[in-house]
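Peer 1: Here is a sequence with its predicted model. Questions after.
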Amino acid sequence: MIGRLNGQLLEKQPPWVVIDVHGVGYEVEASMTTLLALPGVGESVSLYTHLSIRDDAHLLFGFARAQERALFRALIKVNGVGPKLALAILSGMEEAAFMRCVRDNDSKGLTRLPGVGKKTAERLIIEMRDRFPEWQDENTPLPMEAANGQGAPRDHLADAEAALVSLGYKLTEASKMLAELDPEQSTEALIKAALTRRMAG
């Protein structure tokens, strides 16, 4: 089991990053919360990881904090929730907000997340009540957005749209979420603003 990676951040293209650990490049999929907490490309990075082994692939998921990984592991134990949906939940809602939805039986709030319908929301509320690990303290600070590294010019709007689609949003919905946002912002900033707009709406 690979539990943690310490190395140099080689690539950052949401929702994927590549981390160089002693000459080996590990491709890691991460939530937007973790991506926003990462340093710039070329800098040192440390991520908690979860390795998912399937018949056709070994998938590595990365998290900025142990508490986020604990929530991810709790989520994938819920019937019908796989790693992709768990990442979408972590990307679209902060841990404290998720806890409030569970505690308040707020299934409507959870259905705003991509891939979460009414039945899934109700299942999350029922099954997650007894699965809050030690990270449940709402005073636990959440990661803040880090400065972005400098690199070649990119179409940040297109990258943000692709990242939202990979999280489970439809292309038309992703485009609508990004409409009227400043395209000069970084990809991470665009994603964060789009997700905030989606949850508020």
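Peer 2: In hand now; what should we look at? Numbering: from 1, shown residues only.

Peer 1: From here on, just use CA atoms for contacts and neighbour counts.
Peer 2: Fine.

Peer 1: mind listing what the residue most central in space within the chain touches?
Peer 2: What sits nearest the mean C-alpha location of the chain, by CA atoms, centre = their mean, is residue 31, with 1.6 Å. Neighbouring residues of residue 31 by CA atoms under 8 Å, 6 or more residues apart in numbering: 15, 62-63, 87-88, 90-91.

Peer 1: now it: how far from residue 184?
Peer 2: 22 Å (CA to CA, to the nearest Å).

Peer 1: now swap in residue 60 and tell me
Peer 2: 31 Å.

Peer 1: With neighbour numbers in mind, choose between these two.
Peer 2: Neighbour count, other CA atoms under 10 Å: between residue 60 and residue 184, residue 60 has more, with 17 against 12.

Peer 1: after the helix or strand harbouring the more buried one comes which helix or strand?
Peer 2: Here residue 60, judged by DSSP states H and E, is contained in strand 58-63. Remark: after strand 58-63, the chain's next helix or strand is helix 66-75, criterion DSSP H and E.

Peer 1: buried ones in that next one?
Peer 2: Judged by neighbour count (16 or more other CA atoms under 10 Å), helix 66-75 contains these buried residues: 67-75.

Peer 1: Quick one: the helices in this structure, in order.
Peer 2: 32-37, 66-75, 83-92, 95-103, 107-110, 118-128, 156-166, 171-178, 187-200 (DSSP state H).

Peer 1: Format those as CSV; extra columns: distance to residue 4.
Peer 2: CSV is the format used below for the helices of the chain (distance: least, CA to CA, whole Å):
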stretch, distance to residue 4
helix 32-37, 14
helix 66-75, 10
helix 83-92, 18
helix 95-103, 21
helix 107-110, 30
helix 118-128, 25
helix 156-166, 24
helix 171-178, 32
helix 187-200, 23
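
Peer 1: next up, a second structure to put side by side with the first:
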Amino acid sequence: MINYLQGILVHKSPTKLVVEVNGVAFEVNITLFCFENLGEIGQKTKVLTYLHVREDILQLYGFKTNSERELFMHLISAPGIGPKKAQVILSSVAAAQLQRYIIEEDLSALTSLSGVGKKTAQRLILDLKDKVLSIDDMDRLPRKSEDMQTIDNLIDESVAALTSLGFNKNSAQMVVLKIVRKNNQEISLEELIKQSLQNL
């Protein structure tokens, strides 16, 4: 297993990053929490990783904390939860909050997450409650305060992030525009994606 990558951050988006390590560029799928806590492009960065192996492809998933990675690994061990869905779930809610939902058996909170129906929520509680109890107190990194981006870029980046997570582009655009209007165009990229995931 590749435990972590440390190198120069070459590219970042809300769902992916590219880090160059000794002349080799690695593409890593990331959660929104990881994206929020990355440094600037061109700077040195360290990303904890999980390598997902399939017959036809190897995919890296990246995290900023051990506890988020551990929760991701528990999620993909549950029936019906693949790495892409786990990435969406951990981009919809903070890891500490998801841990609490599972421990407290909060079905309504779990089913409010994108891609989680009642049966999946029940399986998460049944299969993961004891496992997530053993995770140390969830690491909490401070959110970065970012300048508001121009509204067009904000919409484009949000829609691109949502479509890369598997959502229909037209549906994503409609939801994003609705949220932007609702917030009078004053919303960060991270918050816009989070709210969109809750409405798709």
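Peer 2: Great, that's in hand. This is a predicted model, so every value here is computed, not measured.

Peer 1: burial count for the nearest residue to residue 173 of structure 2 once chain neighbours are set aside?
Peer 2: Spatial nearest neighbour of residue 173 of structure 2, chain neighbours left out: residue 159 (5.9 Å); criterion: CA to CA, 6 or more residues apart in numbering. For residue 159 of structure 2, the count of nearby residues is 26 (other CA under 10 Å).

Peer 1: go on, residue 101 of structure 1?
Peer 2: Around residue 101 of structure 1 there are 18 residues (other CA under 10 Å).

Peer 1: And residue 142 of structure 1, by the same measure?
Peer 2: 17.

Peer 1: distance of the counterpart of it in structure 2 from residue 66 of structure 2?
Peer 2: Matched to structure 2 by TM-score structural alignment, residue 142 of structure 1 sits across from residue 140. The gap separating residue 140 of structure 2 from residue 66 of structure 2 is 11 Å, by CA to CA.

Peer 1: Excluding residues flanking it in the chain, which one is nearest residue 3 of structure 2?
Peer 2: residue 49 (5.4 Å).

Peer 1: need the contact list for the one you found.
Peer 2: Residues in contact with residue 49 of structure 2 (CA under 8 Å, 6+ apart) are 2-5, 60-63, 69.

Peer 1: please redo it, this time with the cut-off set to 6 Å
Peer 2: 3-4, 61-62 (CA atoms under 6 Å, 6 or more residues apart in numbering).

Peer 1: Which ChimeraX command selects the buried ones in these?
Peer 2: One line in ChimeraX is enough to select the buried members of the contacts of residue 49 of structure 2, burial here meaning 16+ other CA under 10 Å:
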select :61,62
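
Peer 1: of the contacts of residue 49 of structure 2, closest to residue 79 of structure 2?
Peer 2: Set against residue 79 of structure 2, the nearest of the contacts of residue 49 of structure 2 by CA to CA is residue 61 (19.1 Å).

Peer 1: just checking, the closest one touches residue 26?
Peer 2: No. If you go by CA atoms under 6 Å, residue 61 of structure 2 and residue 26 don't touch, sitting 10.6 Å apart.

Peer 1: neighbours around the spatially closest residue to residue 94 of structure 2 that is not a sequence neighbour, how many?
Peer 2: Among residues not flanking residue 94 of structure 2 along the chain, residue 33 sits closest, at 7.2 Å (CA to CA, 6+ apart). Neighbourhood size, residue 33 of structure 2 [other CA under 10 Å]: 24.

Peer 1: What residue in structure 1 is paired with residue 33 of structure 2?
Peer 2: Checking TM-score structural alignment: residue 33 of structure 2 goes with residue 33.

Peer 1: Looking at the helices of structure 1, which is nearest to residue 146 of structure 1?
Peer 2: If we rank the helices of structure 1 by CA to CA, the stretch that ends up nearest is helix 32-37, at 5.2 Å.

Peer 1: And the closest one against structure 2, how far off on average?
Peer 2: Helix 32-37 of structure 1 differs from its equivalent in structure 2 by a mean of 0.5 Å after superposition (mean CA distance after the TM-score superposition for structure 1).

Peer 1: neighbouring contacts of that helix?
Peer 2: With CA under 6 Å, 6+ apart, helix 32-37 of structure 1 has contacts from 63-64, 91, 143-146.

Peer 1: Most neighbours of all those, which one?
Peer 2: residue 63 leads those on contacts (other CA under 10 Å) with 26 neighbours.

Peer 1: I'd like the distance between that residue and residue 127 of structure 1.
Peer 2: Counting by CA to CA - residue 63 of structure 1 and residue 127 of structure 1 are separated by 22 Å.

Peer 1: what do you get for residue 34 of structure 1?
Peer 2: Distance from residue 34 of structure 1 to residue 127 of structure 1, by CA to CA: 25 Å.

Peer 1: Compare those two and say which is more crowded by neighbours.
Peer 2: Between residue 34 of structure 1 and residue 127, counted using other CA under 10 Å, residue 34 has the larger neighbour count: 22 against 16.

Peer 1: gap between the more buried one and residue 41 of structure 1?
Peer 2: 14 Å.

Peer 1: swap in residue 13 of structure 1?
Peer 2: Counting by CA to CA - residue 13 of structure 1 and residue 41 of structure 1 are separated by 10 Å.

Peer 1: Counting neighbours, go ahead and name the busier of the two.
Peer 2: Between residue 13 of structure 1 and residue 41, counted using other CA under 10 Å, the more crowded position is residue 41 (19 against 16).
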